[in-house]
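# Mind folding the following:
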Amino acid sequence: MARMESSYGLLVSWDNLSDSCSSSGCSRMKKFLLLGYGLTNKAVEQFLIKKGYEVKVISDNEKESTISIDDVKKEEYYCVVRSPGVSVHSKTYKYLKKMRMKMISEIELAYRFLNKKVTLIGVTGSNGKTTTVELICSVLSSRYQVYKAGNIGIPFISILDKLQDGDMVVLELSSFQLEDIDKLHLNVSIITSLCPNHLDSVYNLSYYYNSKLNILQNRKKDDLFLTFLDNKEIDKALINKKDVIDLSKYKIKIRKSKLLLKGNHNLNNIKVAYYLGEYFQIERKEIEDSIYNFNPLPHRLEIVGKCGKCLFINDSKATSVEATLTSLKVFKHKVLLIVGGKDKNLDYSKLEKYHPYVFGQIKDKIKTPYKYQNLQEVMKAVFANLKGVRTVLFSPATSSYDQFKNYEERGNVFKKICKEHLDEK
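So this is what the prediction gives:
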């Protein structure tokens, strides 16, 4: 393994979080303001209170707030910790930015409290993040103590007390988490893919891509940067391609027939894990065993069951047009495609040639005769029109937040409806 300096936090050196704090002291030395109160900031609150800090919560949802927006005084707080679920279009976000309050993400906050010498691996991208993170963990855990955190439902800050020198941490990083980083230093940075996404929650496409590229913000000479330059959007977005490890040119010998993880698009995810396994000096057999035994994650081309000769597949994690188009490439025959959800201001026209069954906010954004209010109505129509259909693919092409809490709930509802019908057959 090449010598790599482990990441080490700033041990709560907060001087640079604000422009002014008099040498005589100030009241903000023990206060944090949390913007938003979802899973991530609840973990932040718990951590900070345990460390002896005072915490206030502010949100567009007044029921979550412990302080009114009119009572917020910039000089009283170290900074604002912004939940990844808070959009730049949030009225509270805009107000705090107008006050010129310093904002950081939970990832940045956790890094600043990190006091162990660990190897930090960060994974971002429009698609493939979670599968790549899980594959990396599967491969590296055969030799190292590996933790996963970030955009997979495990706040980074919640694992800090478990870490020891020499451990590895694999972080899944969304564009929202990367918007508000400052000092975060990753030993390994990975960009899996780039394509238009989240255009309902960011200013524009350039802003979204630049947020992703923030993963490289504090990169040092000996750090690794892995990506795929055959992705046109990555190739265009990267101005400096020096010292980039282009995995699109990296060859591995894998027997596809032995993989439980199907689809050519998953080969890129496998390449990342394979490369890191070799880099961190894991035996080839151990790497391949980890990859061959890796089970597909739920809601990603997940087989639900059959109705007669028709196969039902749950791909609820496909929350962008590109993700759905990628999933469609897995099938060599015509499929009955179901899409729908919250409008993310994406271009859905590429889906029209598949004559999809559409529901939710995007139903009027796609030219198709099959338009429905909700998933229940769609499924009723689908089961009435199964003649000659070999595969029903539920691959929504957008987020779930118009009618569901998240993509998991959406996928589970799809599976529940399917199984009710399949049981009747």
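# make it CA atoms for all contacts and neighbour counts henceforth
OK.
# Could you report the distance from residue 91 to residue 97?
10 Å (C-alpha to C-alpha, to the nearest Å).
# for the helix or strand containing residue 210, packing partners?
Here residue 210 sits within helix 205-213, counting by DSSP states H and E. Helix 205-213 sits against helix 175-179, with contacts defined as 3 or more C-alpha pairs under 8 Å, 6 or more residues apart in numbering; DSSP states H and E.
# Could you point out the helix or strand that follows the helix it packs on?
strand 188-191.
# one step back: list of residues touching the helix holding residue 210?
The contact list for helix 205-213 (C-alpha atoms under 8 Å, 6 or more residues apart in numbering) reads 124-125, 174-176, 178-179, 191, 194, 196-199, 202, 237.
# same thing but 6 Å
With C-alpha atoms under 6 Å, 6 or more residues apart in numbering as the test, helix 205-213 has contacts from 175, 178, 179.
# I'd like the structure of this one too, to check against the first:
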Amino acid sequence: MKRLEDFTYHHALILGLAKSGTAAAKLLLDSGISVRINDYKANPEDPVVQDLKEAGAEIILGGHPVSALDGIDVMIKNPGIPYDNSLVAEAEVRGLPIITEVELAGILHKGPMIGITGSNGKTTTTTLTHEILLKSGKQSSIAGNIGEVSCEVARRTNDQDTLVIELSSFQLMGIERFRPTVAVLLNIYEAHLDYHKTLENYRQAKAQIFKNQSEEDFLVFNIDDPTIAKFIGEANAQLVPFSTMQKLDKGAYADEEYIYYNGEPIIKRDEVVLVGEHNMENILAAVAAAKLNGATNEGIINVLTSFKGVPHRLEFVDNIEDRLFYNDSKATNILATSKALSSFKQPVILLAGGLDRGNDFDELVPFLDHVKAMVVFGETAGKMQQAGEQAGITAIKKVDNVEQAAQAAYELSENKDVILLSPACASWDQYRTFEERGNMYVQAVHKLK
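Sure, this is the predicted structure:
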């Protein structure tokens, strides 16, 4: 496996273990770099901790002492740790570089790289791009938020591999040299303001994806997104737009009949399996990114006529007595839920709620016009109920969790109804991840049989 050969630092502090911290620590140790690890919650008896200690890492657990920064020349921060963390703030005062592990992936991987970010649709677009490249006979590896840690995957790639990475704003804030040959900007919507504090900070974090690109690189972007349109001129890369609303001579677009790339019709829309207008945006972005990396029309057609989606993103679960159950647990903000609701014409019973990040749900109200009932849960249950009442929904039930929500929704439903888990909130008030939340819902649906 590859090692870091041109890493400019010698004494690294890994702040926060989890998957990304563990992978970064192993890579640095294998590369002969001094590693100190600081984690507030990790168990000293954890085999991972013991293995890293035996490999030569210094371990500091149970707190964040300022002395952990002594003798350090770079901090590699878990993306989820905010910048107002005491140790991160002190590192900034000391002028220490603060990076995330994706920076290490960018150093390791010498072949083409596609970086994909946006408020919504990252996982679907990343998966589609990867699958299209594979079906086109290209070598492709997939990494990032979607599964394996980026630097771990980058250790195994070769120069012929295209590395396709799903990137969060948290990861992008911690880059120095990271430079995708193709960057993809799907959309920007108010999200993660508990972390970024302002929409402008969030926008700037997303814009990091193209900050190191040159005129040799490409930036695939949503020309229909007004927020993106405001700052796209800052990019040095060649601009490749996509649109669901307008005809384009360059880039990817769709009309009522076909999907096009650079004006060439590739596939009829009615042959595409993946549902939802928002997914058409993801498809167009993936087509453009894959085409820029040598994908064939045959590869695109093969994937789009068979790809039904990714787990927890408008995932069809089951049909029980003519009720259609969908799992959209990955919808962790209002935009994602509004797009999920827009995917259905028939009556919907919406299951929603979760972590309270301080926002209300007024923007969701216009999309509740065909929602006949709501089942709400989590910290935002009260706010969700208010939004439902504002939309004129009278059948609203409050429950404790998604398992109870599945049962309650079934009791409220009739033939032909869609029962949709699309929380519009993060899961961390009750569940460790949106995957755990979605899995609990899926299990509860199967029990209804």
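# could you dump the contacts of helix 205-213 of structure 1 to JSON lines with neighbour count and distance to residue 11 of structure 1?
Below are the contacts of helix 205-213 of structure 1 laid out as JSON lines (neighbours: other C-alpha atoms under 10 Å; distance: C-alpha to C-alpha, whole Å):
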{"residue": "175", "neighbour count": "24", "distance to residue 11 of structure 1": "25"}
{"residue": "178", "neighbour count": "26", "distance to residue 11 of structure 1": "20"}
{"residue": "179", "neighbour count": "22", "distance to residue 11 of structure 1": "22"}
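# Go through the residues you listed and name the one nearest residue 79 of structure 1.
Closest to residue 79 of structure 1 out of these is residue 179 (15.0 Å), distances taken as C-alpha to C-alpha.
# What does the closest one correspond to in structure 2?
Residue 179 of structure 1 maps onto residue 173 in structure 2, with residues paired by TM-score structural alignment.
# and its match, what does it touch?
Per C-alpha under 6 Å, 6+ apart, neighbours of residue 173 of structure 2: residue 205.
# Residue 66 of structure 1 now?
56, 57.
# and what of residue 110 of structure 1?
residue 157.
# Leaving out sequence neighbours, find the closest residue to the counterpart of it in structure 2.
Residue pairing (TM-score structural alignment): residue 110 of structure 1 is matched to residue 105 of structure 2. Spatial nearest neighbour of residue 105 of structure 2, excluding adjacent residues (C-alpha to C-alpha, 6 or more residues apart in numbering): residue 151 at 4.1 Å.
# Distance of the one you found relative to residue 3 of structure 2?
Applying C-alpha to C-alpha to residue 151 of structure 2 and residue 3 of structure 2 gives a distance of 10 Å.
# still on that earlier bit, quick one: map the residue nearest to residue 105 of structure 2 onto structure 1.
In structure 1, residue 151 of structure 2 lands on residue 157 (TM-score structural alignment).
# Now do stretch 35-53 of structure 2: distance from first to last residue.
Start-to-end, stretch 35-53 of structure 2 (C-alpha to C-alpha) is 10 Å.
# Give me the residues contacting it.
12, 13, 14, 15, 16, 57, 58, 59, 60, 61, 62, 63.
# Looking at those residues, which are in strands?
12, 13, 14, 15, 58, 59, 60, 61 (DSSP state E).
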